[in-house]
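> What follows is a predicted protein model with its sequence.
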Amino acid sequence: MKKKLIIILKNIVCSLILPVVAFIIFYYIARSKGNSSYGDFYTWRAILTNAAMPICIGSVIGLNLKNGRMDLSSGANLALTAIIACTLTQAVHGNGFVLLGLCIIFGVLFSILTATIYISLKIPMVITAIGMVLFYESLTKVVNGGNGSNIVSTSNLNYWGAVPYSYVLAIIALLIYYIITKYSIFGYESDAITNNQNVAVNVGIKEKRTVLAIFIFSGIILGLGATIYASNNIIDQQSNLASVGIVYSNFIPIIVGLYLARYSNDAVGIFIGSITIAIIRYSLNLVGFSSLENIVIGVFIIIFSIFTNNQDAIIKKFKNRKLNLQRNEINISN
């Protein structure tokens, strides 16, 4: 019982260490710059608000990555979905639920289109995704006359971007991700295809059906994310693969999520990773270093990747060093 409790405590500490360390670092930076309000209720409300979007995007990326595919078109899909949904909602004088419904519908439709082209052409996902990015971005220049969308100041539509509504959508996104990857037949079949595609197909798994199902569920989550994104951002037309930045700027949650799966599960990891990136973004903006956001996030990803890929060697090195110090102390005492 005691050993089990120690393991649980260890898993909790390992899961929470990233956001805690990030918060402590920026807490002292903010205080050194004379900001005494950092860490109060409003700070955490802003952080939680900023974390909802990464949760949704991280879930979309994670759902595809766990199935051996990197869908770079998610960002362009999200931007186009948000623009179309906002344009139609305002045209029919709809409310926030109309916006949410349209975002989910178009998110799923565009995901099905991407999946259909990927399945039909039988070309690598990266090539398919880049082609779809260019296609979706070109459509953002046509929809609504190329004016994008702006509902930031429209109170009957933009409430999905604020707490607690944004977290209702984020929690739904995480639940879909968790259920699909852990308990659905599509999750089991995807794992089998990822581990050994030929064997999986030979035992009767229908690969095309599984791929299409995963894209449909990722489209639902993407629709939730598009609703939050549209509520908090003025969305302009996209070009020159600019929308890919939406994917990479929210890549930390899935990297952290897949790593923390060993301590809890990847859904919890995506949540913790999203909180971490929200702390970094909010804090950099607060202390006047918002221009360094991409640099800090890039450095974080590099350092985190180096550590996770060499974790065992690093831990072994520190243990050996500690053991050598203990031996030296014993020799000195003798």
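Thanks, I have the structure now.
> only C-alpha atoms for contact and neighbour calcs from this point on.
OK.
> pull the longest helix from this structure.
Taking DSSP state H as the criterion, the chain has its longest helix at helix 2-32.
> buried set for the next helix or strand after that helix?
Downstream of helix 2-32, the next assigned helix or strand under DSSP states H and E is helix 41-65. Under the neighbour-count criterion of 16 or more other CA atoms under 10 Å, helix 41-65 has 43-44, 47-64 buried.
> Which strand or helix spans Val133?
helix 125-140.
> centre of the chain versus that helix, how much separation?
How far helix 125-140 lies from its chain's middle: 20 Å, per CA atoms, centre = their mean, to the nearest Å.
> Give the next helix or strand downstream of it.
Assignment by DSSP H and E places the next element after helix 125-140 at helix 165-182.
> which residues make contact with that next one from outside it?
With CA atoms under 8 Å, 6 or more residues apart in numbering as the contact definition, helix 165-182 has outside contacts at 49, 52-53, 55-56, 59, 63, 159-160, 186-188, 217, 221, 224-225, 228, 267.
> and if we set it to 7 Å?
49, 52, 55-56, 59, 63, 159-160, 186-187, 221, 224, 228, 267 (CA atoms under 7 Å, 6 or more residues apart in numbering).
> Tell me the first helix or strand C-terminal of that helix.
By DSSP H and E, the next helix or strand past helix 165-182 is helix 185-195.
> Just list the residues touching Met53, thanks.
Gly225, Ile228, Tyr229.
> can you pick the most crowded of those residues?
Tallying neighbours with other CA atoms under 10 Å puts Gly225 at the head of the contacts of Met53, with 35 neighbours.
> What is the distance between the regular element (helix or strand) spanning it and the centre of its chain?
Element membership for Gly225, per DSSP H and E: helix 207-232. Here helix 207-232 is found 12 Å from its chain centre; the criterion is CA atoms, centre = their mean.
> now that helix against helix 165-182, angle please.
170 degrees (axes from the mean of the first three to the mean of the last three CA atoms, to 10 degrees).
> What's the first helix or strand after helix 207-232?
Next helix or strand after helix 207-232 toward the C-terminus (DSSP H and E): helix 244-248.
> now for the helix or strand following that following helix, which elements pack on it?
Note on helix 244-248: by DSSP H and E, the next helix or strand toward the C-terminus is helix 252-260. Here helix 252-260 touches helix 41-65, helix 266-286, going by 3 or more CA pairs under 7 Å, 6 or more residues apart in numbering; DSSP states H and E.
> I'd like those as TSV, with distance to Ala313 appended.
Shown next, in TSV, are the helices and strands packed on helix 252-260 (distance: least, CA to CA, whole Å):
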stretch	distance to Ala313
helix 41-65	26
helix 266-286	23
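> quick one: which of those helices is nearest Lys3?
Lys3 sits nearest to helix 266-286 of all the helices and strands packed on helix 252-260, at 22.9 Å, using CA to CA.
> how many neighbours does Asn320 have?
Around Asn320 there are 12 residues (other CA under 10 Å).
> Take this one as well and set it beside the first:
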Amino acid sequence: MIQESEENHYKLDKIDDHEPDPYVVPPYSTMHVQDDIAAAKHDVSEHDLDDMNDFARRTALLECEHLKSNIPKLEEFIPSEYFPNILLVNDTNDLVSGTGCRFKTTRYAREEKPSRLLIEYERVWPVFDRDVQSNLGVPSEAKTVDVNRLAPKATQLRVARLHLSASSLIGVGHHSTVYRGIAVKIAGSSSSARGMLEKEANIYNKLPKHLMEDWNGFNLVTPHKYPVPADAVVPKFYGYHVPKDPYIGSCHLDRSPILLVEECGVPIRSYGMNPDEWCCLTHVLRLHYANFIQNFLYERNILIQPGPLSHPPSERSFDRPSFRIIDFGRAERLED
């Protein structure tokens, strides 16, 4: 174990000689998960639950829900050529208005009906070369890519569908609510809540890709004295979308933008964590070294799930947990 107290078994230069070049460790492919679901689908036994603390138990049950629904979690990056320009949202419970979502969930879960009208959303971030070239599906204020770098070949418009349901609630914050469907974050109805969601999306858009990826080997994140796995720090970013028509009928409400990120488990509970799991706090240091400050760090904003994500879901364990920092509505980038 590398320590700054000079108690290393090897000298640092010898360790460097044995260390392989860094490379990305990709998550287990979603395409393979679909093939594995029949074999991996099972209920968590009472014995397994007894051996878990509270947040581990909730995460295990969440994984089973995914398996039973035959919908694997998306844990990979979406290639730019397949990233949707347009998002057609089936909002069964009028969730995109951002009003009253804390209190509606149970009642709406029983009364849910398919929406007759798909709500059209346009992607603002991220922006790709093909968006400017095709001039499709991205609001004009987002079209800032250097046209001199564009490939000459045209790109077709990409359309995706998103089903929103109050029964898929993940969490509720002061200014927003999160639903499962990747992780779908919707702002409350106030202008401050909408502004915070836009700010969070802007931070995700600026976060370097390597902070969303797992890498081989370990990092020595000073002043922490021990090496920690070079895991991802934040969820993958799947886009920030705004409604093409923001107004809802004749009422004075408008539809919230939608932030899509990777779903990464449940909040930690510090009283049940062992010393190895406390290394998740080095994620905060890695954000700082990348010139980002989260500015609102609570237990609920650090998520845990079984790992490693390079293994099939049925082979993941809390012996190798995966952590992510979330909620960047108050975050700053020091270079801005």
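Right, received. Where do you want to start? As the structure is a computational prediction, the values presented were derived from the model and not from experiment.
> Work out the TM-score between the chains.
Once superposed, chain against chain, the TM-score is 0.28 (TM-score structural alignment, normalised by the length of structure 1); 164 aligned residues with a CA RMSD of 6.9 Å.
> Of the helices and strands packed on helix 252-260 of structure 1, which is nearest Phe318 of structure 1?
Once these are compared by CA to CA, helix 266-286 is nearest, at 25.7 Å.
> Which residues outside the next helix or strand along the chain from the closest one are in contact with it?
As assigned by DSSP H and E, the chain's next helix or strand after helix 266-286 of structure 1 is helix 293-309. Residues outside helix 293-309 of structure 1 that contact it (CA under 7 Å, 6+ apart): Ile252, Arg281, Leu284.
> ok, for the second one, nearest residue in space, not its chain neighbours?
Distances taken as CA to CA, 6 or more residues apart in numbering place Glu293 nearest to Arg281 of structure 1, at 6.5 Å, with adjacent residues excluded.
> and what of the first one?
Take Ile252 of structure 1 and drop its neighbours on the chain: the residue closest to it by CA to CA, 6+ apart is Gly273, 6.1 Å away.
> re earlier: tell me which of the helices and strands packed on helix 252-260 of structure 1 lies nearest to Asn195 of structure 1.
The nearest among those, by CA to CA, is helix 41-65 at 12.7 Å.
> Would it be right to say that Ala109 of structure 2 lies in a strand?
No - counting by DSSP: H, G, I helix; E, B strand; the rest coil, one finds Ala109 of structure 2 to be helix, located in no strand.
> so how far is Leu169 of structure 2 from it?
Separation of Ala109 of structure 2 from Leu169 of structure 2 (CA to CA, to the nearest Å): 10 Å.
> Equivalent analysis for Lys104 of structure 2, please.
10 Å.
> Compare those two (neighbour count), which wins?
Leu169 (20 against 14).
> residues in contact with the more buried one?
Shown in contact with Leu169 of structure 2 (CA under 7 Å, 6+ apart): Val178, Tyr179, Arg180.
> Tell me the most packed of those residues, by neighbour count.
Val178 (23 neighbours).
> so what's that residue up against?
Leu169, Ile170, Gly171, Val172, Val184, Lys185, Ile186 are the contacts of Val178 of structure 2 under CA under 7 Å, 6+ apart.
> Checking the last one next. Helix, strand or coil?
Same thing as Ile186 of structure 2. strand.
> ditto for the third one
Three states are possible here, and by three-state DSSP the one that applies to Gly171 of structure 2 is strand.
> follow-up on the earlier one: between the contacts of Met53 of structure 1, which is closest to Leu80 of structure 1?
Among the contacts of Met53 of structure 1, Tyr229 lies closest to Leu80 of structure 1 (CA to CA), at 11.2 Å.
> And that closest one, how far from Ser274 of structure 1?
Applying CA to CA to Tyr229 of structure 1 and Ser274 of structure 1 gives a distance of 15 Å.
> ok, now Ile25 of structure 1?
In terms of CA to CA, Ile25 of structure 1 sits 17 Å off from Ser274 of structure 1.
> and if you look at Leu113 of structure 1?
Taken as CA to CA, the span from Leu113 of structure 1 to Ser274 of structure 1 is 28 Å.
> Who has more neighbours out of the two?
Ser274 (31 against 15).
> how about the more buried one, what does it touch?
Contacts of Ser274 of structure 1 (CA under 7 Å, 6+ apart): Ala51, Pro54, Ile55, Pro253.
> May I see those organised as CSV, with distance to Phe135 of structure 1 added?
What follows is the contacts of Ser274 of structure 1, written out as CSV (distance: CA to CA, whole Å):
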residue, distance to Phe135 of structure 1
Ala51, 29
Pro54, 24
Ile55, 26
Pro253, 27
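> out of those residues, which one sits closest to Leu134 of structure 1?
Nearest to Leu134 of structure 1 among those, with distances taken as CA to CA, is Pro54, at 22.8 Å.
> ok, how many other residues are close to the closest residue to Val268 of structure 1 other than its chain neighbours?
Using CA to CA, 6+ apart and skipping residues adjacent in sequence, the residue nearest Val268 of structure 1 is Gly257, 6.9 Å away. Using other CA under 10 Å, Gly257 of structure 1 has 25 neighbouring residues.
> got a list of what Gly257 of structure 1 touches?
Per CA under 7 Å, 6+ apart, neighbours of Gly257 of structure 1: Asp266, Ala267, Val268, Gly269, Ile270, Gly273.
> filter the residues you listed to the buried ones?
Applying 16+ other CA under 10 Å to the contacts of Gly257 of structure 1 flags Asp266, Ala267, Val268, Gly269, Ile270, Gly273 as buried.
> Pull the contacting residues for the last one.
If I follow you right, that is Gly273 of structure 1. Ile252, Pro253, Val256, Gly257.
> how close does the second one sit to Gly101 of structure 1?
Distance of Pro253 of structure 1 to Gly101 of structure 1, computed by CA to CA: 26 Å.
> which SS class is Asp48 of structure 2?
Asp48 of structure 2 - assigned by three-state DSSP - is helix.
> what is the orientation angle of the strand or helix carrying Thr81 of structure 1 with helix 207-232?
Per DSSP H and E: Thr81 of structure 1 is located in helix 74-91. Angle of helix 74-91 of structure 1 versus helix 207-232, following the same axes, to 10 degrees, is 60 degrees.
> Could you list the buried residues of helix 74-91 of structure 1?
Neighbour-count burial for helix 74-91 of structure 1 [16+ other CA under 10 Å]: 74-87, 89-90.
> in the helix or strand just after it, what counts as buried?
As assigned by DSSP H and E, the chain's next helix or strand after helix 74-91 of structure 1 is helix 96-121. In terms of neighbour count (16+ other CA under 10 Å), helix 96-121 of structure 1 has its buried residues at 96, 98-112, 114-119.
> just stretch 49-61 of structure 2 next, same as before
Phe55, Ala56, Arg57, Arg58, Thr59, Ala60.
> Let's see which of those end up in helices.
Reading helices off the buried residues of stretch 49-61 of structure 2 with DSSP H, I get Phe55, Ala56, Arg57, Arg58, Thr59, Ala60.
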